[in-house]
Structures are given as structure tokens and as C-alpha cells.
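Enquirer: sequence and predicted model, in that order:
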Amino acid sequence: MSFSPVIDVHAHILTEEMMARMRREAPEIGPTLTEVDAEGGVLTVGDIVQRPFPRGGWDLDRRLADLDIAGFDLQVLSNCPQTFLYERDAALTGALCQIQNEAIAELVARHPDRFLGIATLPMQDPARAADELRRAVTRLGLKGAQIGSHIEGRNLDHPALEPVWATAAELGAFILIHPQKAAAGDRTKEFYLKNLIGNPLETTIAAASLVFGGVLERYPDLRICLVHGGGFLPFQTGRMIHGWKERPECRRFITESPEVSIRRLYFDTLTHFGPALRYLTDTFAADHVLLGSDYPFDMGTLEGARQVRAAGLDRPAEEAILGRTAGAWFGIKAAAGAAADA
């Protein structure tokens, strides 16, 4: 019997080679690694400090070993969110995006049996971002892009971003939306709430903006995946529908129930909770749920494939989540093997 490869669609990378190229372009931004030990180090990008930055973020040998431990056949490489740099000059961010995108494409070319890649874009300049998305897909062979949950306070339905959505729809690009600079920062400083609550909140705001701003109604075929199980949005779908029925503000830009647009979205599996994963599949169907690990960060997991198999889903649903849906998008053929049973 043939099986689709197991594909992790949510994984970040910033190798030492990538850092060195970026430092040459922008010494004041970095990135730099310090306090390195066997498990990780401290990553500094401009005034952003990521502690810890696990070793798999830059060490390919460690990453490949971890992929084997996790049972992932392929991993979709994306930039680390610390390098979005939407607050910087657009030309400089654009140059640093090109460096990262070219480096990711090189990694894919060197390890085509283990890696796919998506781009990062200078979203503060939508025309430049659309051009880089087109270059990344048509010239570098990347499969789409990862973008932040907002652009320095501008939500993703902002009219200026229309060139990005139009280009993504035209290219059939995979768009991974990742939280950054989370809302309610002053109230989430303690207990790691900036991540535990702040990141899912960011994803929820981003998704709701796309829905109520009409982006998904205008571009119904966009392939947009929300990380961290879609934040809080999947579990508040009924509230969104009720609001649309009751409040005129919710109907300004959409003519159909928000449920229609919400069902066009995709969600990764990173819920850390079996009942939540079952809710996603029961509510939105397994072909709208994709395996995601958030590798290499501490809120990620290498247990994702095993968690999917332990969720009590039927075999077609398991296969859709673990790789069949993503593989069809990315042109990956199913092959005989034991990965799906590992």
C-alpha cells in the first residue's frame, strides 16, 4: 500500500550561514548567537532577544536527527518570526528576506528528500512583498510564504495588502500566518502568558480580520494556514456567526456568513490537547488540518504525528492530516513505505 509522506508544515530555521549573510547586509540587526551550548543558545536580532534558541534552529544535523525521532518525512522550512522585521526600512527588510529565501531554497536543493520551503516577505511594502512572493515561487521553487499576524499594527485586511493576496491567489501559494508582537503585551508579561495566551490571541485577530474584512470572500481559493490550531478562532466560530447576524459592523465587508470564510481556512495540529485536535477535525474536516510542530521552539513538539495517530481518527483522516493534503498542494507523490505506521 502507498502512503503520503508525513509533512510538518510549521517549522522555523535560521542557520549560522544565513545569520552571517544577514550580518554582512545589516550589521546593526545581526542576527547573532551567544551563550551556545549543546542544547541551544541566545539569538539576538536587532533588539529582539530569543532565549532559548534551541540548537535545532541552526544545526542541520540536530534537525535531521529530530525529524527522524518525530517520524517526519518532510519539513516545510520557514523563517524565524524574529526576522520578520516589518518595523525596519522596507528596502533593508526586502534584502534580508531575499537572503533568507535564497538560503532556504538552497537547503531544499541540498536535501530535497527532507525539506520544502516557504518565503518571508517585506510586508510593510506590499508591492515589494508581492514581487518577492512571485520571485520565491516562480524562480526559487518555494511553495509560498510565512507572514506575521499584523504589519506593525495594521491588520491583515488592510487595503494596502491587496497586491499580496492577489498574487498569492494567482500563484496558488501556501500562506502560513504566524503570530508576532502579540497584543496585550503589558498584561501578559508574567507566567509566559505572552506566548500561552498572546500568540493564540494574535492568530485569532489575524484570522478574524481576514474573515470580516472580506479577504477570503474576495479570494476564496487562498490556501491560508493558521498555526497553533488556529488560536481561539475555531472555538469561537459560533460567536462570530452570531455577531454577523446581530451587528451591522460585522456585515460591512462580507455578504455571506463568516462561517463560509472560516471554513476556507486551514489549521495546524499544534493544540497539545487531543480533544481540541478532534474538535478541529470534527468541525472543519481532516482535510483542513495540517501537521505542524513549531520546530524548534519550546512551545512546539516532536510528538505531533504520534498525537494525530493517538486521536482516534479513521485512517483517511490521519493520512490527510499527516501529509496527504499538503503533499497534493506541494506536488509530493505518495510512495510505498512504513512512515505512516511508525
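Expert: That came in fine, so what should we check first?
Enquirer: going forward, measure contacts and count neighbours with C-alpha atoms only.
Expert: Will do.
Enquirer: now the helices for the protein?
Expert: With helices called from DSSP state H, the chain shows them at 16-25, 60-70, 90-110, 126-138, 162-171, 193-196, 198-212, 215-218, 237-246, 258-262, 274-284, 304-309, 315-319, 325-330.
Enquirer: for the first one, list every residue counted as buried.
Expert: Of the residues in helix 16-25, those scored as buried under the neighbour-count criterion (16 or more other Cα atoms under 10 Å) are M18, M19, R21, M22, R23.
Enquirer: repeat for the second one
Expert: The neighbour-count check on helix 60-70 (16+ other Cα under 10 Å) flags R63, L64, D66, L67, A70 as buried.
Enquirer: what would those residues look like in TSV with distance to P200?
Expert: Output for the buried residues of helix 60-70, formatted as TSV (distance: Cα to Cα, whole Å):
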residue	distance to P200
R63	26
L64	28
D66	25
L67	25
A70	24
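Enquirer: nearest to K181 among those residues?
Expert: Proximity of those to K181 (Cα to Cα) peaks at R63, which lies at 26.3 Å.
Enquirer: that closest one and G57 touch, don't they?
Expert: Yes. The criterion here is Cα atoms under 8 Å, and R63 meets it with G57 at 7.4 Å.
Enquirer: what's the closest non-adjacent residue to D221?
Expert: A169 (6.5 Å; Cα to Cα, 6 or more residues apart in numbering).
Enquirer: so how many other residues sit close to the one you found?
Expert: 18 (other Cα atoms under 10 Å).
Enquirer: do the same with S2
Expert: S2: 11 neighbours (other Cα under 10 Å).
Enquirer: pretty sure it sits against G337.
Expert: Yes. With contact defined as Cα under 8 Å, S2 reaches G337; the gap is 6.7 Å.
Enquirer: second structure follows, compare the two:
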Amino acid sequence: MPYETPAVGRRRLLLMAPAAAAAATTADPAGAAPRHTTGSPGHPGADARAARIDVHHHYTAPAWLAWAERAGLVDPAQLPWWTRWDLDTTLALMDRAGIAKAVVSPAMPVRGFTSPAQRRESVAVALDAAAELTAAHPDRFAFFTPVFPDDPETSRWSIARGLDELGAVGVQTRANTRGVYLGDPSHDRLLAELDERSAVINTHPHELPGTDPARPAVPGIPAFYCDFPLDTTRAAVNLVLNGTLDRYPRLSFVLPHGGGFLPFIATRMEAFAHFLTPKTDAARVRDYLHRFYYDTAAPLGEPAASALLAVADPTRILYGSDWPASPAATITDIAGPALDRDSGLTLLQRRRINRDNALRLMPALADHPRTPGR
């Protein structure tokens, strides 16, 4: 999660490019507005624009915020706006954006804990809040459980508590932890345990190693603006380099923000794969680019969408809002209409991105289909 306040420009965005869309024949009325009703989203030809599943949703639980303040870990007045998550505001945004269900990622904006026990208590409070939210609104929310590659014990506890007991649909982790990127051999024990569960690993970037979040490397350019996409790209390349998906074939990695810079450098990665250490061949690069999942949060513009669709099948792309880090207007007025009307994708392709791909990847999301209202 970004700790700085982003200044998101209100520019015209095209989410998906027609030239790169995979073949499909289902037509869609031109310029049709989203229908904010549930209708019959399970029907193969149904429009899923009012039944989106959002896999990129940050959740700083009010209960966790109160706990962290009591523990002296945060000063709410100094925290960025996206930590002020509110249920009514969120549900209203989801209704306007046609989001039927959001998979929330517990966000705990603390730079350091006083002890491992305090960190585990933090995770416990966040997980309990996410589970309570899901239980109170099973048709609207699900959640990921956090894991920490630098803290195997807390991670194993979070996996057992979140996945096995509370019903999380996957895990959430950072692209790099203390400068060590996903796929590093030091993560093998954790990845093996997740592989046994065929886990979905939802990733998110952060500040680049060696940078101070309070002092941007380039004055005036916050980390989320350029560094976050690079952080995601580094993690993806490291996963390729270490053959992580070959060693743990039941894992599914979701790369945020359209995969960062990865789609743009796909050809470069293939051409110069032999310069990596150890040497890698182009075939592995291509294979991994097709095996990753990608979310649409950014928001994605036409150039990024074209590049993404050139390396990823639409069945591997998932809808993501980035709420509440992204302003409501960006989600409802820019990203949504771009996908709904201006993408060039067919109804079936948009349906897959909006909903079906997430259901196929995380079938438990279908346990509580949306009903009208809350």
C-alpha cells in the first residue's frame, strides 16, 4: 500500500485494446450502460458489469486502527486517507461501480513492531475484523490472509488461522520484504506449505529496497508513481528466474496493476534471458508470462492494456479497483466505463475479466452469490 497521498489525474483511459483481445463471438450493444442489478450473472451470456469481483481492495479495519492507536503504533492523524475505511462509503462505491463482491486485503500500516508477539496480535486483530466483515456481509466480501516471508512463524500461524479456520480465499504478501523478492530460495518453506493448499498468492508492491518512504528518491515523485510498478516487475522476474511455478505448480500468483512494467518488457526479457543469473531461456519467460494472473488496478490505460493482452490471455486478467487508494471517481467514471464501453472486448471477454476468472481461480467466492441490496 502507498503511504504517500497520490495525485491521480483524471485522464481518459481505455482499459483494453481491441487488437490484442482474444477471439470471441458474443456481441454487446454499443455504448450500453451498466445495469446495476444482479439479473442472472451465472448465465454464460449474462452481462457481469453489475456483478464484478474485485481482487484489489485494501482494508484497514476500524477495529485494527483502534487497536494500533491504543498500542501506540500509529497516530491516526498522520495516516494517509486510505486507512480510513468505512463500510457505508465502501458499499456505496461498490454499488456505483458494479462491484458485487470485494476480496479485501488486511492493511496494517506499521513500520515496526516491538516484538514478534505484537506482530501476531496485529495480524489476529486484522484477521478477526476481516472474518467478521465477511460473516456480516457474505454476499459482498471475502478476504486474503497476510503472510510475511521474513517471519515464517507468524506466516504459518496466519495461514492456519486465515485459510484453515476463517475461510480466507488466498494469501496476501509484498513483492519484496526487506529487499528480498518473492521467489528467493529463503521463501521455499513458506511456498511449499502454500503449494500444499493450492493457494492463490495476491501480491502488492511497496517502496523499492534501500529507499526511505519519507524521502522519495526523486523529489516530488512519490513511490507509488514509478517505484511500485518496478517493484512488481522485479518480483515477477525473480519468480521466473528461480523457476518458482515449476517447483510449486499449484501456486497461483496475482500481479497487481497490470503486472507493472512486465508486459512492456516481455520481448526484452525473452531476448536477453540468457543474461540472467542463472541463465534462463526465452521459453520459460513466455511460459511464466502466460501463467501469472494480472489485475486491472492502476488504472490501466490503452498502451498498458495492449501490452498486457499481448502477453496474457483474457482468462488470466482479473478486475481490481484499488479502493480506497484510488479515488471513487477514478473507479466509477474512468476505469469502469473504459472497460464497459471503450475496450473493444466482447461481452464474454469482459464478463471473464469482471467476474468469471476470479470465480474459476477462487471457487469459494461463489459460495454466497450476491442478492439485491446489502
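Expert: Good, I have the coordinates. Because the structure is a prediction, the values reported are computed rather than measured.
Enquirer: of the buried residues of helix 60-70 of structure 1, which is the nearest to P81 of structure 1?
Expert: For the buried residues of helix 60-70 of structure 1, the nearest to P81 of structure 1 is R63 (18.0 Å; Cα to Cα).
Enquirer: from A282 of structure 2, how far off is the equivalent of the closest one over in structure 2?
Expert: In structure 2, the residue matched to R63 of structure 1 (TM-score structural alignment) is T90. T90 of structure 2 sits 43 Å away from A282 of structure 2, going by Cα to Cα, to the nearest Å.
Enquirer: ok, now L239 of structure 2?
Expert: 14 Å.
Enquirer: got it, and A107 of structure 2?
Expert: 36 Å.
Enquirer: and if you look at A136 of structure 2?
Expert: 48 Å.
Enquirer: more neighbours: these two, which one.
Expert: Between A136 of structure 2 and A282, counted using other Cα under 10 Å, the more crowded position is A282 (17 against 12).
Enquirer: tell me who's in contact with the nearest residue to the more buried one once chain neighbours are set aside.
Expert: Using Cα to Cα, 6+ apart and skipping the chain neighbours, the partner closest in space to A282 of structure 2 is E270 (4.4 Å). Counting by Cα atoms under 8 Å, 6 or more residues apart in numbering, E270 of structure 2 touches D281, A282, A283, V285, R286.
Enquirer: which of those residues lies closest to A366 of structure 2?
Expert: When those are compared against A366 of structure 2 (criterion: Cα to Cα), the nearest one is R286, at 31.3 Å.
Enquirer: residue contacts, the aligned residue in structure 1 for that closest one?
Expert: When structure 1 is aligned by TM-score structural alignment, R286 of structure 2 is paired with E259. Listed by Cα under 8 Å, 6+ apart, the contact set of E259 of structure 1 reads T237, M240, I241.
Enquirer: E259 of structure 1 and I332 of structure 1, how far apart?
Expert: The value you get for E259 of structure 1 to I332 of structure 1, if Cα to Cα is used, is 30 Å.
Enquirer: and if you look at G185 of structure 1?
Expert: 40 Å.
Enquirer: swap in V164 of structure 1?
Expert: 25 Å.
Enquirer: so between the two, which is more surrounded?
Expert: Counted by other Cα under 10 Å, V164 of structure 1 and I332 do not tie: V164 has more neighbours, with 22 against 16.
Enquirer: how about that one, what's its match in structure 2?
Expert: Aligned partner of V164 of structure 1 by TM-score structural alignment: L190.
Enquirer: hang on, isn't L73 of structure 2 packed against M108?
Expert: No. L73 of structure 2 is beyond contact range of M108, at 10.2 Å (criterion: Cα under 8 Å).
Enquirer: settle it for me: which of those two has more neighbours?
Expert: M108 (21 against 16).
Enquirer: mind listing what that one touches?
Expert: Contacts of M108 of structure 2 by Cα under 8 Å, 6+ apart are T60, W64, S122, A126.
Enquirer: most widely separated two among the residues you listed?
Expert: Most distant of those, by Cα to Cα, are T60 and S122, 11.5 Å apart.
Enquirer: with neighbour numbers in mind, choose between those two.
Expert: Taking other Cα under 10 Å, T60 of structure 2 and S122 do not tie; T60 has more neighbours (23 against 19).
Enquirer: you'd agree the more buried one is up against A107?
Expert: Yes. Using Cα under 8 Å, T60 of structure 2 is in contact with A107, at 4.8 Å.
Enquirer: intersection of neighbour lists for these two?
Expert: What both T60 of structure 2 and A107 touch, as defined by Cα under 8 Å, 6+ apart, is the set T83, A126.
Enquirer: returning to that earlier point: tell me the one among the contacts of M108 of structure 2 nearest to V311 of structure 2.
Expert: T60 (33.4 Å).
Enquirer: and whatever residue of structure 1 lines up with that closest one, how far is that from A208 of structure 1?
Expert: Correspondence of T60 of structure 2 to structure 1, assessed by TM-score structural alignment: L14. Look at L14 of structure 1 and A208 of structure 1: by Cα to Cα, they are 30 Å apart.
Enquirer: try G300 of structure 1
Expert: 24 Å.
Enquirer: looking at those two now, which is surrounded by more residues?
Expert: A208 (21 against 18).
Enquirer: for H12 of structure 1, see how far away the more buried one is.
Expert: Here the criterion is Cα to Cα. By it, A208 of structure 1 lies 24 Å from H12 of structure 1.
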